[in-house]
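> Below are the sequence and a predicted model; questions follow.
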Amino acid sequence: MFFDIGPLELVTIVLLAVIIFGPDKLPKLIQDASRMIRKLREFSDSAREDIRKELGPEFKDFEFEDLNPKTFVRKNLLDNDSLGLKDIRNSLDLKAEMAAVTDAARETDRTVRDAASDRAVGAAGARGSADAFGTQEPLRPGERPPFDADAT
């Protein structure tokens, strides 16, 4: 319905209001609330008109919604495409660029991994030595793991 309140929530609010305030006080409460909302609207409308009068005739088309940053950007940058932003946006294919970057990163990772494995094989490391990725040969039963001073 409005304010993300569904029909079930609205019925629940009405029932709670009847239970809390009672059926005899509820009509007066609704009248007072509607009168307060009406006065707030009149106050805000008069404040808007006063601001428009003070700004002068050059701001005759001024809308208060334009003060919202999203609306301001949409109205001044996206609708008035004097800078050619739509052409730039359409020429950029972010998915293709991201796929190219991902492929390049994967290729670099494969190259680094291959080079590290070549070094590990060429070095013919001693028992228990780690390769470039920190993996070790499995320990034999009863063998103690190596001491790592950085881990403590």
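Alright, I've got the coordinates.
> Every contact and neighbour count from this point should use C-alpha atoms.
Will do.
> The chain: helices as residue ranges?
Taking DSSP state H, the helices of the chain run over residues 7-21, 26-55, 69-73, 85-91, 94-123.
> here's the one I want to compare it with:
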Amino acid sequence: MFFGLTIEKLLLIGVLAALIIGPERLPRYAEGLAHLLGRLREFLRGAKTRVRDEMGSDFDDVDWRKLDPRQYDPRRIIREALLDDPPIPAVKPVSANPAAAVAPVAPVAAVRAQAQPAREPGTPPPFDSEAT
């Protein structure tokens, strides 16, 4: 339900309100709450109408579910950004033999491993900020 309120919790709040406020003032408070909810509903209806008028026909074309911030998973966004490695251009050797003209493309991990300088045995590997 709304704000985690269940029927049991709402019933308990109503009973406590009836005991605290008292039977003499309870109808007046209930009427005030109903009036406040009616004004709030009218305000929201007017705001929706104003937005629809200002946006024009674009208001109906918007898929509001795509704009829901709960759908964004930062882990997925970062994972996709890290996996989007730029393609490594293939180097074509100059050869008269057409069969030898096709060179295999090395995987990205192999190219990165070749680019790292050799380290002395017994020293820890350098900190990799991209791995975190």
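That came through, no problem. Since the structure is predicted, the reported quantities are computational estimates derived from the model, not experimental observations.
> TM between them?
Put the two chains on top of each other and the TM-score (TM-score structural alignment, normalised by the length of the second structure) is 0.43; 73 aligned residues with a Cα RMSD of 2.9 Å.
> on that earlier part again, let me have the helices of the first structure in TSV, extended by mean neighbour count.
Shown next, in TSV, are the helices of the first structure (neighbours: other Cα atoms under 10 Å):
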stretch	mean neighbour count
helix 7-21	12
helix 26-55	12
helix 69-73	12
helix 85-91	11
helix 94-123	12
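> residues making contact with the strand or helix carrying residue 11 of the second structure?
Assigning secondary structure by DSSP states H and E places residue 11 of the second structure in helix 7-21. Contacts with helix 7-21 of the second structure, where a contact means Cα atoms under 8 Å, 6 or more residues apart in numbering, come from residue 26.
> Next secondary structure after that helix?
Helix 7-21 of the second structure is succeeded, C-terminally, by helix 26-55 (DSSP H and E).
> Point out the other helices and strands that that next one packs with.
The contact analysis (3 or more Cα pairs under 8 Å, 6 or more residues apart in numbering; DSSP states H and E) places helix 26-55 of the second structure against no helix or strand.
> That helix: what's the following helix or strand?
With DSSP H and E setting the assignment, the helix or strand that follows helix 26-55 of the second structure is helix 58-61.
> For that following helix, which residues meet the burial criterion?
By neighbour count on 16 or more other Cα atoms under 10 Å, the buried set for helix 58-61 of the second structure is empty.
> Give me the residues contacting that helix.
Under Cα under 8 Å, 6+ apart, the answer for helix 58-61 of the second structure is 51, 52.
> Give the next helix or strand downstream of it.
Downstream of helix 58-61 of the second structure (by DSSP H and E), the next one is helix 74-83.
> buried residues in that following helix?
Under 16+ other Cα under 10 Å, helix 74-83 of the second structure has no buried positions.
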